[in-house]
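Visitor: only the shape, not the letters, is given here:
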């Protein structure tokens, strides 16, 4: 009798567990597909959803499910009426997935009731309920509605940047006076290298010609850019060709005080004259960061933000400085065999954001621009292809540049985006295991 009761209790506990899981799943589905009348809006694109972690910009699990869905059906369609659907179509095309048609109205001439037909609904949640119901009335049974975060991230990444949203970074020095693990510019692995000023002026002049002398932000960085003794001249050249663009100098601040007497001129004075702001990255060092900020502010230089990656950016005041947490770095592992899933690329936070200008070419991320440093250090051969960059001297206009930056390149096959992870800052071992799976 006792054994019988024990068995019943065990079955009851198992049943309770199953029921809890089912209820949780039902709740998720209801929240995802249902839309109350109070939430309905004429707007097709709501405010950007909050990204999940810092190291990705979309919903990795949903992206994976979306592509698993796309593989099940012989015929695949996207249903949507605005640019969200257009950019989702572009995303599938970049990933080599054939979409048979983009459906913009119902009923459609296409028979959607067949078993081998799948339809992806490119509508945000406030419009999704009506869209899904309309598809069901046509007899369509195989429907997938991506999350709002997936739709937003896909459109945001696939949309070519207008000039005011284009941010371009330039290494003035590849090497650094620190030794950080996971540096995605490979600065701790680099031999001493400073950008040639004549090469820089040639490139920045051409970039100005293509963009009418204005983009959103130009970032002067490294490595540690203050290791380039001519940095004051670089600042003045940049402002010469981009009179209205925001120019930001990224630095760890260690050499800032000494930069008053650099060979190429007083950097702080050049920054003041050219309205260049300072952006500091904080490391767990003995440097007095408050004194660094004070030195810059004595020249009237704007110290806009103190960057500490996962913590975000804070203003350069004493109260904010006291609240800074320990520096966090992100590991960007490579799949040395080049086997990364094509769709994972859309979750890369650097995509269409961290655009690099180097030697007359634009690269979509620092990994491609500086991979030669990695290859030389570790004897690897992560190859660059012609589609991994665009030559600014061959480009005819700004549109060509912005279109290129919103594309997947061949090098993306090496990046295991889904395996990126944050770590507390520490010094680098300069071993390859910092960069591989």
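Guide: Now that the structure is in, tell me what you want to look at. Note that the coordinates shown come from a computational prediction; the quantities given were computed from them, not determined experimentally.

Visitor: please make it C-alpha for all contacts and neighbour counts, starting now.
Guide: Fine.

Visitor: count the neighbours of the closest residue to residue 83 other than its chain neighbours for me.
Guide: Nearest non-adjacent residue to residue 83, counting by CA to CA, 6 or more residues apart in numbering: residue 155, 7.7 Å away. Residue 155 sits with 21 neighbouring residues when counted by other CA atoms under 10 Å.

Visitor: quick one: contacts for residue 155?
Guide: Applying CA atoms under 8 Å, 6 or more residues apart in numbering, one finds that residue 155 lies in contact with 83, 84, 87, 88.

Visitor: show the buried residues in the residues you listed.
Guide: Using 16 or more other CA atoms under 10 Å as the burial test, those include 84, 87, 88 as buried.

Visitor: just confirm residue 306 is within a helix.
Guide: No. Under DSSP: H, G, I helix; E, B strand; the rest coil, residue 306 falls outside any helix and is assigned strand.

Visitor: my guess is it contacts residue 281. True?
Guide: Yes. Using CA atoms under 8 Å, residue 306 makes contact with residue 281 at a distance of 5.9 Å.

Visitor: structure B:
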């Protein structure tokens, strides 16, 4: 048996050391999308295209996919399937090195959920439509906890959990949410994605929970925070809270097409958010649009976007495999989503306001 390991990060190197101990398993190479080392652990590092050619020639039987440092397992598998690799020849290796057929795995690479739908930045082209919301719209803790417990029946681990908004620091119970995440999924990396405005005013109980539960602050750097970001990071340094700051976000992308004229399969293939799985109460969705289009519909009465795209974790026929397949299938909204989107300059405004040309494609 001859295999290829997709990726060339540290986790793939560790996988290679494990596979060397399996009789009759012969690993030919690693695959990489980036130029760099030509060899790794004594094996060649090849472009993905060459790996596919080896498979088509019969020199390779199967591929191994790990979550990897960039959490691209789903995207990699989708690419392999699209290029003709048989589903039975794609194997997933979890963070604890459990090897299973890709769609039978019990590990999600990524999950996000919102604890506040509204925001205090109100970016004019917000892809979550947070700028269209007036007032506080906060999640319900017990409903969210119940959703995570139900998900745990089908998923043993989530590599990365991101707590989002809107602005998550607007939720006064955020400390309870992150403690709950750590309790139910103890091995996940957990990040709070924030614009940084409220970081310096975080209450003591939230700071304790962040530190006790090993949370990382993921700061989206918008131009409005240019003069204040140094103070934000200095405050986190003083608290010994780990964080990272994105590059300055000067540009957004508009994707919303109320006409529904986009090719759904093509949009799904090109989408940068197609594996941004979202949990909301006891429902799971392919992305945020599975849940948040209602805010667009409430604000723009003359347009209507589908409010479908999620499925219930209460379905008695649900299995781990069905979840993985649903999350690799386009939803109705894909026909209303232009990918790649139209770039537009970042700006922000008052809460509960939106100009069509800032959110909808092809608007004058």
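Guide: Ah, there it is. Just so it is clear, the structure is predicted and the values come from calculations on it, not from any experiment.

Visitor: where does the TM-score land?
Guide: Here the TM-score for the pair of chains, by TM-score structural alignment, normalised by the length of structure 2, is 0.69; 281 aligned residues with a CA RMSD of 3.1 Å.

Visitor: what about residue 306 and residue 281 of structure 1, which has more around it?
Guide: Legend: neighbour count by other CA under 10 Å for residue 306 of structure 1 and residue 281, higher for residue 306 (24 against 17).

Visitor: to which residue of structure 2 is the more buried one aligned?
Guide: If you follow residue 306 of structure 1 across to structure 2 using TM-score structural alignment, you land on residue 245.

Visitor: tell me the contacts of that match?
Guide: Taking CA under 8 Å, 6+ apart, we find residue 245 of structure 2 in contact with 218, 219, 220, 221.

Visitor: thinking again about what came up before, from residue 227 of structure 2, how far out is the counterpart of the residue nearest to residue 83 of structure 1 in structure 2?
Guide: Alignment note: residue 155 of structure 1 maps to residue 80 in structure 2; criterion TM-score structural alignment. For residue 80 of structure 2, the distance to residue 227 of structure 2 (CA to CA, to the nearest Å) stands at 45 Å.

Visitor: what does residue 174 of structure 2 give?
Guide: Taking CA to CA, one finds residue 174 of structure 2 at 26 Å from residue 227 of structure 2.

Visitor: just checking, residue 332 of structure 1 touches residue 422?
Guide: No. Look at residue 332 of structure 1 against residue 422 with CA under 8 Å: they stay out of range, at 9.3 Å.

Visitor: neighbour count winner among those two?
Guide: Higher neighbour count among residue 332 of structure 1 and residue 422: residue 332, with 22 against 16, using other CA under 10 Å.

Visitor: spit out the contact partners of the aligned residue in structure 2 for the more buried one.
Guide: Alignment of residue 332 of structure 1 against structure 2 is given by TM-score structural alignment, with residue 254 as its counterpart. Residues in contact with residue 254 of structure 2 (CA under 8 Å, 6+ apart) are 125, 127, 338, 341, 342, 343, 344, 358, 359, 360, 361.

Visitor: inside helices: which ones of these?
Guide: The helices, defined by DSSP state H, take in 358, 359 from the contacts of residue 254 of structure 2.

Visitor: weed out the non-buried ones from the contacts of residue 254 of structure 2.
Guide: 125, 127, 338, 341, 344, 358, 359, 360, 361.
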